[in-house]
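Novice: Quick one: sequence plus predicted model below, questions after.
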Amino acid sequence: MVHETLRITQAQVVCLQETKLQQIDSALASFLGAYRFDKFFYKPARGTNGGILMLWKDSFVELQNCKIGRYSVSADATIRHCATSFKLTTVYGPSHAAEKEIFMRHIRNLKPADDTKWLLLGDFNLMYEARDKNNNNLNLRLIRQFRNTINRCELKEIHLQNRKYTWSNERRYPTLVRLDRVFCNQSWGLHFENHALHALSSSHSDHCPLLLYKQEGPRRPTPFRFENI
């Protein structure tokens, strides 16, 4: 499923969450990326839980100064054709309620200096609005805390254009939730204002991949395709 998605989207940067892998070498990273990427960073899984893999095409973007956090992988990204730089962070949030406040504190600690462009994405395993779930089984305290975290980090969510929810428990009467998101700060949003976010097919997974890309049109010769799986 991942290989087919990468073939179709032609993404230049890919972030995979919940790899469940404690070690990833260059051969395995190349395989997981469908042999389309030159470089990678990864966060090991804890046992068989979690794990993050960030893959990229070195001809398109330079990623350096990687920092591995308890729930995140961050790097300084520079797009080669325009020399634009920003902080890129991908996260995998804990599913256990006892860790969620620690995770939100972790996000707040990741906030860069005000003059730094920041793109934050991943599977947060949290909601910040009641409408992000298709039933009323809600933890309002965590919803408020996540909303407060977003506000304190001065982030805005990039609108997902074609889908309301990103995860399903795949039962006959499914619970549907929006757990996967892409956020940016004002500086990133102003510089990359022509970008759009779309959900891709979820027929082979309980999560749907998200594709962030630069919309084609006048004065937009080089599409930026960034995939979160």
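Specialist: Thanks, I have the structure now.
Novice: CA only for contacts and neighbour counts going forward, please
Specialist: Fine.
Novice: Pull up the distance across stretch 134-145, start to finish.
Specialist: 20 Å (Cα to Cα, to the nearest Å).
Novice: Other residues contacting it?
Specialist: Residues from elsewhere that reach stretch 134-145 (Cα atoms under 8 Å, 6 or more residues apart in numbering): 100, 101, 104, 126, 127, 128, 129, 130, 175, 176, 177.
Novice: gap between the residue lying closest to the first one once chain neighbours are set aside and residue 38?
Specialist: Counting by Cα to Cα, 6 or more residues apart in numbering, the nearest residue to residue 100 once its immediate chain neighbours are dropped is residue 94, at 6.2 Å. When Cα to Cα is the yardstick, residue 94 and residue 38 sit 29 Å from each other.
Novice: Is the residue nearest to residue 100 part of a helix or strand, or is it coil?
Specialist: With DSSP: H, G, I helix; E, B strand; the rest coil as the basis, residue 94 sits in coil.
Novice: Pull out the buried members of the contacts of stretch 134-145.
Specialist: Burial by neighbour count, 16 or more other Cα atoms under 10 Å: within the contacts of stretch 134-145 this picks out 100, 104, 126, 127, 128, 130, 176, 177.
Novice: tell me the two of the residues you listed that are most distant?
Specialist: Pairwise distances across those (Cα to Cα) peak at 22.1 Å, for the pair 104 and 176.
Novice: quick one, which of residue 94 and residue 38 is more surrounded?
Specialist: Comparing residue 94 with residue 38 by neighbour count (other Cα atoms under 10 Å), the higher total belongs to residue 94, at 19 against 14.
Novice: okay, now the one to match up with it:
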Amino acid sequence: MRTLFWNIRGFGQDGRRRQLIEYMRNKRIDIVTIQETMRTEFSISKLEHLSSDLFAWHWLPSSGSTGHSGGILLGVKDATFEVGSMDRGGFFVSMEIFERALNFKWEVIAVFGRADHRRSEAFLAELRRKVAAAQLQVVVGGDFNLIRSEEDKNNNLVNFPRMQMFNDCIADMGLRELDRVGAKFTWTNRQADPTRSVLDRVLWLRGGVRHAMPPIDPSRPSTPGNFCAKRSRQFMKGWGANVGRDIRERKKALLEAIQSLDLCTDAMGLSADEWMLRYDLEDQLTVIYTDEEAY
């Protein structure tokens, strides 16, 4: 069973849908939760195009005068789950699901906390009420837009009372955080000297959920800094030759270069030029996905 939590920052953004389709197919996703869709409505036909498998869908419309703020989409694979009741609030959508293979029933709650921290207290209060009312084991995941410790941010601009409020809420609900692999931070503001934070996380309640979640491999390359520098140089040296390759190979090369830079970021940091290179690689990948989406 595989679950995707992703802040897509605009379901209608160029290439985003194509990237989501490809990821769901390649990783064989069973549960998909998308935050910040910036959509007030979804057509069933467009949702059906996201996967060759049948999914049950539930969503929270985006808000604001133009619908360009927030929004959550939650889907579960019909072949894996039976869907029970659904719920949604101002900051979450949820489904009670029965996982056939494990004969196990639980509730998945997808959340999106707004970047406007004037609403953080209301977000956490609603989440506390939702978890307290749950009759099943729960998994809560998404973009909380809150940090838990100083290590969750790469600078000292930390609001300690807000951080304590978040940790107190998690403790009050009895939630535990699932270990995450990959890059140390989950968000950046895409600057030459970026602010980076851990804003996305998955929390679970009650031991039974541990059996429903897939194992998480915490391993990493033993020498990430050397790996990064070598792979990045190889990529840039050979990029001119790569241009004529098959699109699939180009996407693979771009993703590998981005991942190697991410490893370097955690190991020794990146220069301003290396950050701009990373953003450029992301933009090149977006262009490919956008072209594929057009055709």
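Specialist: Received, thanks. This structure is a prediction, so every number in the text was calculated from the model and none was measured.
Novice: what's the TM-score for these two chains?
Specialist: For this chain pair, the superposition-based TM-score is 0.81 by TM-score structural alignment, normalised by the length of structure 1; 203 aligned residues with a Cα RMSD of 2.3 Å.
Novice: if we can go back for a sec, to which residue of structure 2 is the residue nearest to residue 100 of structure 1 aligned?
Specialist: Per TM-score structural alignment, the equivalent position to residue 94 of structure 1 in structure 2 is residue 114.
Novice: Its match contacts residue 146, doesn't it?
Specialist: No: at 9.1 Å, residue 114 of structure 2 does not count as touching residue 146 under the criterion of Cα atoms under 8 Å.
Novice: hmm, who's touching the helix or strand where residue 276 of structure 2 lies?
Specialist: Secondary structure from DSSP states H and E places residue 276 of structure 2 in helix 272-294. The contact list for helix 272-294 of structure 2 (Cα under 8 Å, 6+ apart) reads 14-19, 190-193, 247, 251, 254-255, 257-258, 261.
Novice: among those, which ones are buried?
Specialist: By neighbour count, with 16+ other Cα under 10 Å, these hold 14, 15, 16, 17, 18, 19, 251, 254, 257, 258, 261 as buried.
Novice: follow-up on the earlier one: ok, the residue nearest to residue 100 of structure 1 - contacts?
Specialist: Taking Cα under 8 Å, 6+ apart, we find residue 94 of structure 1 in contact with 50, 71, 100, 103, 124, 125.
Novice: can you check residue 119 of structure 1 too?
Specialist: By Cα under 8 Å, 6+ apart, the residues touching residue 119 of structure 1 are 86, 87, 88, 89, 182, 183, 184, 185, 188.
Novice: go again using 6 Å as the cut-off
Specialist: By Cα atoms under 6 Å, 6 or more residues apart in numbering, residue 119 of structure 1 lies in contact with 88, 183, 184.
Novice: I'd like those laid out as TSV, including secondary structure and distance to residue 165 of structure 1.
Specialist: Formatted as TSV, those follow (DSSP: H, G, I helix; E, B strand; the rest coil; distance: Cα to Cα, whole Å):
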residue	secondary structure	distance to residue 165 of structure 1
88	strand	24
183	strand	16
184	strand	19
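Novice: can you pull out the strands in the stretch 101-250 of structure 2?
Specialist: For the stretch 101-250 of structure 2, applying DSSP state E, counting those that start in this stretch gives strands covering 104-112, 137-143, 176-177, 187-188, 196-197, 200-205.
Novice: residues making contact with the longest one?
Specialist: Yep, that's strand 104-112 of structure 2 we're talking about. By Cα under 6 Å, 6+ apart, the residues outside strand 104-112 of structure 2 that reach it are 35, 91-98, 136-144.
Novice: cool, and the last one?
Specialist: Contacts with strand 200-205 of structure 2, where a contact means Cα under 6 Å, 6+ apart, come from 137, 138, 139, 140, 141, 142, 143, 144, 175, 176, 177, 178.
Novice: OK, contacts around the first one?
Specialist: Residue 137 of structure 2 makes contact with 106, 205, 206, 209, according to Cα under 6 Å, 6+ apart.
Novice: Of the residues you listed, which are reproduced in structure 1?
Specialist: For the contacts of residue 137 of structure 2, the subset whose aligned partners also touch in structure 1 (both residues aligned by TM-score structural alignment, their matches' Cα atoms under 6 Å) is residue 106.
Novice: mind putting the contacts of residue 137 of structure 2 in TSV, neighbour count and distance to residue 75 of structure 2 included?
Specialist: Converted to TSV, those look like this (neighbours: other Cα atoms under 10 Å; distance: Cα to Cα, whole Å):
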residue	neighbour count	distance to residue 75 of structure 2
106	19	15
205	18	21
206	13	23
209	17	19
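Novice: Can you tell me which of the contacts of residue 137 of structure 2 is nearest residue 241 of structure 2?
Specialist: residue 209 (48.0 Å).
Novice: Give me the nearest residue to residue 24 of structure 2, chain neighbours excluded.
Specialist: In space, residue 24 of structure 2 is closest to residue 51, 7.1 Å off (Cα to Cα, 6+ apart).
Novice: Wait, a helix at the one you found?
Specialist: No: Residue 51 of structure 2 is assigned coil when assessed by three-state DSSP, not a helix.
Novice: Report the separation between it and residue 101 of structure 2.
Specialist: Relative to residue 101 of structure 2, and taking Cα to Cα, residue 51 of structure 2 is found at 21 Å.
Novice: okay, these two: which has more neighbours?
Specialist: Shown here are residue 51 of structure 2 and residue 101; by other Cα under 10 Å, residue 51 has more neighbours (18 against 10).
Novice: quick one: that one from residue 187 of structure 2, how far?
Specialist: For residue 51 of structure 2, the distance to residue 187 of structure 2 - Cα to Cα - is 27 Å.
Novice: What is the aligned counterpart of residue 155 of structure 2 in structure 1?
Specialist: Using TM-score structural alignment, the partner of residue 155 of structure 2 in structure 1 is residue 135.
Novice: If anything else comes up later, I'll come back, but that's it for now.
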